[in-house]
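Trainee: Have a look at this fold, sequence not included:
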């Protein structure tokens, strides 16, 4: 019984209930971090392939790497802070809105591949956000 009492809990619920939330945060971190590292490593190549300026991809890459590190730290904490998760979800929703606006407003001369990339990454980010929301509700 002492082992049960010692099991860590989170602000979002018991350890078992927080599994989906932690999974969603970690997946978001992996996706964001991978994108960020690729942006930083090959911004000029990506820029020409997708029709996005390297001057946008480099700061976006820095942001994404820092965001990914924050997500990993949040997911690893013994107490998952609900307010922090909501903030992550707000950032993700803002990213999706900015992606849609990029397509609608035509801010950049996106190639066909660039248009597909913006759509796919927006759908993936929306999916991460949905998983995070489900994880919060479940907890």
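Mentor: Great, that's in hand. This structure is a prediction, so every number in the text was calculated from the model and none was measured.

Trainee: CA only for contacts and neighbour counts going forward, please
Mentor: Fine.

Trainee: what sits against residue 22?
Mentor: Applying CA atoms under 8 Å, 6 or more residues apart in numbering to residue 22 gives the contacts 75-76, 135.

Trainee: Tell me the spacing between the residue nearest the centre of the chain and residue 104.
Mentor: Geometric centre of the chain, nearest residue: residue 28, 3.9 Å, by CA atoms, centre = their mean. Distance, residue 28 to residue 104, by CA to CA, to the nearest Å: 25 Å.

Trainee: Put this next to the previous one:
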């Protein structure tokens, strides 16, 4: 049998990257909505100030849209995917810093530590999936 190269092979090679971008975009969009709509309610529960939720929500809304855009084009926009890997790594370091600094930065609660820790873990997983997907899609 003759193996043909073409768009079908390329689509198979970038399936992980597309999935990772869309998953990250979906979760980021949900966290953006939660942060923007629930900032005042989350403040006492998590011990993180409302301005931080609003800043996070605004950033994540734009970020989520960019990820969906990059992941749904006929050819994945690789520079956006590579940028997502870097931003996810920076975001994870920021989550670790917030937890480590604790009350020196914010009066973070136990629930707040869990929330920030879960977000940090999620962005590490998304970044690793995107990195692996970029390697496969070459």
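Mentor: Sure, I can see it. Quantities reported herein were computed from a predicted structural model and do not represent experimental measurements.

Trainee: TM-score for the pair, please.
Mentor: Here the TM-score for the pair of chains, by TM-score structural alignment, normalised by the length of structure 2, is 0.90; 132 aligned residues with a CA RMSD of 1.6 Å.

Trainee: And the contacts of residue 22 of structure 1, which of them are buried?
Mentor: When neighbours are counted using 16 or more other CA atoms under 10 Å, these contain these buried positions: 75, 135.

Trainee: What strand or helix carries the counterpart of residue 119 of structure 2 in structure 1?
Mentor: Aligned counterpart of residue 119 of structure 2 in structure 1: residue 121 (TM-score structural alignment). Assigned by DSSP states H and E, residue 121 of structure 1 falls within helix 112-138.

Trainee: Can you give me the stretch of structure 1 that the helix ranked longest in structure 2 aligns onto?
Mentor: Looking across structure 2 with DSSP state H, the single longest helix is helix 15-46. Counting by TM-score structural alignment, helix 15-46 of structure 2 falls onto residues 19-50 of structure 1.

Trainee: Please identify the buried residues of that stretch?
Mentor: Using 16+ other CA under 10 Å as the test for burial, stretch 19-50 of structure 1 gives 19-40, 43-44, 46-47, 50.

Trainee: how far does that stretch sit from the chain's center?
Mentor: Computed by CA atoms, centre = their mean, to the nearest Å, the separation of stretch 19-50 of structure 1 from the middle of its chain amounts to 8 Å.
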